[in-house]
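Undergrad: I'll drop the sequence and a predicted model, then ask my questions.
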Amino acid sequence: MLIIIKPSTQKKHKKNCAWLLKQCQKRQISYTLVYTTGDFTDDCKKITMLAQSQKRVVVLGGDGSLHLAVNALMGLNCTLALLPQGTGNDFARGFGCTISAWRTAIFSDFSEKIDIGQINSRYFINIAGIGFDAHVVQALQSKPALSALGYSFAGFKHLLGYQAKWLAGRLAGQPVKYHNLITVFANHHYFGGGLRIAPKAELNNGYLECYGMPARGLVGNLYSFIRLLLRNHHAMSGLNYQRLTTAYIQTPDLPIEADGELAGVSPAKVTIHPQALRFCIPKSSVTQV
């Protein structure tokens, strides 16, 4: 077993790390530890090299650490497991499970192949976006949010001064052009520290859920944000919602986020890789996948 750990001084993180290592010793499972450094390219290469001889890879971290692992493991035969320890834990949130269920899944024989999205050269397991969400991720690079609530508050604050840009491209082969608030491609339900933008997303149906939300000025943008918080944005006029397998964003120099991590700038090609990675699904959430 390869265990990927994002270093942390939090007591809960240390407690779960100690529990995991103790369980491995108790079950006589040999393990290798790799601590992330924050250098995506170097960490990705190191994990890929170490994972080639492992049967299972466990991520002890949040969406960013999971994103790193997915990019390192694509094309390998490892099974991926997660022990959520991040700020937002948006991917884990989509399963609605307790930490006990995640712990059990690490050592379970049950796993399923799930879809993985790709935007340019970067893979994503949860959600990729272009627009306001990427703007917030970029703004939080220097001062990360300490909680999911803090992330949502930061989003609200940055929305007040956000300058939307035009986006042109093709979604599922159809040309689009609009003043863009957010355009996201969702493989699972949540993003932005608990915003349930894609309630219909499924991890193994071979499609991404695309939400193109046009900008409407300050008051209109605040209205859209509130509708998103209240989870009734599907009924909004002007919302471009569809399931797709490919998309192209032609407008240059728009920042891109993938799983809450900066992932370059547009232009961008978006695709889905059906059943590309085997993941340890918590048993209490099997019916949701």
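TA: Looks like it came in fine.
Undergrad: use CA for all of it now, contacts and neighbours both
TA: Will do.
Undergrad: For burial, what's the neighbour tally of Arg122?
TA: When neighbours are counted by other C-alpha atoms under 10 Å, Arg122 registers 18.
Undergrad: go on, Met236?
TA: Neighbours of Met236 (other C-alpha under 10 Å): 12.
Undergrad: and it, what does it touch?
TA: For Met236, the contact set (C-alpha atoms under 8 Å, 6 or more residues apart in numbering) is empty.
Undergrad: Against Asn221, how distant is it?
TA: 12 Å (C-alpha to C-alpha, to the nearest Å).
Undergrad: swap in Lys22?
TA: The gap separating Lys22 from Asn221 is 49 Å, by C-alpha to C-alpha.
Undergrad: who has more neighbours, those two?
TA: Asn221 (19 against 12).
Undergrad: Identify the residue nearest that one in space, chain neighbours excluded?
TA: Counting by C-alpha to C-alpha, 6 or more residues apart in numbering, Ala215 is the residue found nearest to Asn221 once chain neighbours are left out, at 6.1 Å.
Undergrad: cool, Asn240 as well?
TA: Leaving aside its sequence neighbours, Asn240 sits nearest to Gly212 (C-alpha to C-alpha, 6+ apart; 4.7 Å).
Undergrad: ok, that neighbour touching Ala186?
TA: No: Gly212 is beyond contact range of Ala186, at 11.3 Å (criterion: C-alpha atoms under 8 Å).
Undergrad: So which of these two has more stuff around it?
TA: Neighbours per residue (other C-alpha under 10 Å) separate Gly212 from Ala186, with Ala186 holding more: 30 against 24.
Undergrad: check contacts around that one.
TA: Applying C-alpha under 8 Å, 6+ apart to Ala186 gives the contacts 126-128, 198, 201, 208-210.
Undergrad: put this beside the first:
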Amino acid sequence: MLVVVNPLSGAEGDAQIAWLKQQLKQQQITATWFNTTGNFVSDRDAIVKATTTGTTVVVIGGDGTLHLVANAIARRNNPLALLPAGTGNDFARQFNYSKAQWRAAVFSDQVTNIDLGKVDSRWFVNVAGVGFNAHVMNNLGQKKRLGKLSYTYAGLISLFSAKSICYHSKTWPEHGMMLLLANGKHFGAGLTPAPMASLNDGQLELLWFTPKTHWQRVVVFASMLLKRHIGAKNVHHDRITELCIAQAGYDIEADGEIVGRTPATITCCRQALSIKKAPS
């Protein structure tokens, strides 16, 4: 067993660590512990080196730590167990597990295979996109550690400063605020841009937001907060397996991280990651 820990996960992370150490001692299980450093490439490579076929990888952290581990073990025979300890826990949210269920899953024999998204060669678990969401993450920086309200605050501020982006579509407006490709339902510490998304349908939900004025941006953002944006004016929806974004120079955000710049190809990869489930 390999345990990957975000050392900045605070009191919740400390509680999960203490619980897991106690369980490992009681069950006489040996584990290797790895603290992330914030350097994506070196952390990913270290996790790859520390895992062999069949090694269970336990993640203690949030969506960023999960994103890191997924990039190390996707398409490999390494079941992942999650002990949520992040700010948003957007991936964990869609399972509706209690803390006890997540803990039970660590030692469960039940596994489910889920889809992952991919931005060129970079895997993601939740949502990727360009435009407003990337602008928010660039402005947020280290403030993510301040809690969930920091996301909402940064989003409100960015409504009036994020520049429009261009996405060429045969049927929709060319200019808009944000283009999202969703594998999971949630992002931004609890927002639900893609309530219809499934982790095992082989598709990504495409959402193209096209408000033209500041007021329209406020309306769209408020409708997403209220989960009433699907089908609303200036919100366009489709399902895709692959999308090429040809326009150059846009930052790409995925799972709360800036992962690259356009042009890029975003794809859905079926059953790319094994997740441990709570016992039935």
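TA: Yes, it's here. None of the values given here were measured: they were computed from a predicted structure.
Undergrad: neighbour-wise, which of the contacts of Ala186 of the first structure leads?
TA: The residue in the contacts of Ala186 of the first structure with the most neighbours, by other C-alpha under 10 Å, is Leu208 (32 neighbours).
Undergrad: counterpart of that one in the second structure?
TA: Applying TM-score structural alignment, one finds that Leu208 of the first structure aligns to Leu204 in the second structure.
Undergrad: ok, now Asn240 of the first structure?
TA: Matched across to the second structure, Asn240 of the first structure falls on His236, judged by TM-score structural alignment.
Undergrad: State the distance from that match to Gly260 of the second structure.
TA: Separation of His236 of the second structure from Gly260 of the second structure (C-alpha to C-alpha): 24 Å.
Undergrad: Just give me the residue closest to the centre of the first structure.
TA: For the first structure, the residue whose C-alpha lies nearest the mean C-alpha position (C-alpha atoms, centre = their mean) is Asp259; its distance is 2.8 Å.
Undergrad: if we can go back for a sec, now do the contacts for the match of Asn240 of the first structure.
TA: His236 of the second structure makes contact with 172, 206-210, 230, according to C-alpha under 8 Å, 6+ apart.
Undergrad: any idea which element the spatially closest residue to Trp166 of the first structure that is not a sequence neighbour lies in?
TA: Nearest non-adjacent residue to Trp166 of the first structure, counting by C-alpha to C-alpha, 6+ apart: His179, 4.3 Å away. Taking DSSP states H and E as the criterion, His179 of the first structure maps to strand 174-186.
Undergrad: List the buried residues for that strand?
TA: By neighbour count on 16 or more other C-alpha atoms under 10 Å, the buried set for strand 174-186 of the first structure is 179-186.
Undergrad: Next: stretch 225-237 of the first structure.
TA: Across stretch 225-237 of the first structure, burial judged by 16+ other C-alpha under 10 Å covers 225, 228, 233.
Undergrad: And the second one, what's its match in the second structure?
TA: By that I understand Leu228 of the first structure. So Leu228 of the first structure corresponds to Met224, using TM-score structural alignment.
Undergrad: check contacts around that match.
TA: Neighbours of Met224 of the second structure in contact, by C-alpha under 8 Å, 6+ apart: 191-193.
Undergrad: And for Ala154 of the second structure?
TA: Residues in contact with Ala154 of the second structure, defined by C-alpha under 8 Å, 6+ apart, are 136, 139-140.
Undergrad: Wasn't it part of a helix?
TA: Yes: assessed with DSSP: H, G, I helix; E, B strand; the rest coil, Ala154 of the second structure lies in a helix.
Undergrad: From Val136 of the first structure, how far out is the counterpart of it in the first structure?
TA: Pairing criterion TM-score structural alignment: the partner of Ala154 of the second structure within the first structure is identified as Ala154. Ala154 of the first structure sits 7 Å away from Val136 of the first structure, going by C-alpha to C-alpha.
Undergrad: what about Val3 of the second structure, how many neighbours?
TA: Val3 of the second structure: 20 surrounding residues under other C-alpha under 10 Å.
Undergrad: next one: the strand holding His179 of the first structure to chain centre, how far?
TA: In terms of C-alpha atoms, centre = their mean, to the nearest Å, the centre of strand 174-186 of the first structure is found 19 Å from the chain centre.
Undergrad: and what of stretch 218-238 of the first structure?
TA: On C-alpha atoms, centre = their mean, the centre of stretch 218-238 of the first structure falls 22 Å from that of its chain.
Undergrad: Would you state the helices of the second structure in chain order?
TA: Using DSSP state H, the helices of the second structure run over residues 10-27, 40-50, 63-73, 90-93, 99-106, 132-140, 148-158, 214-225.
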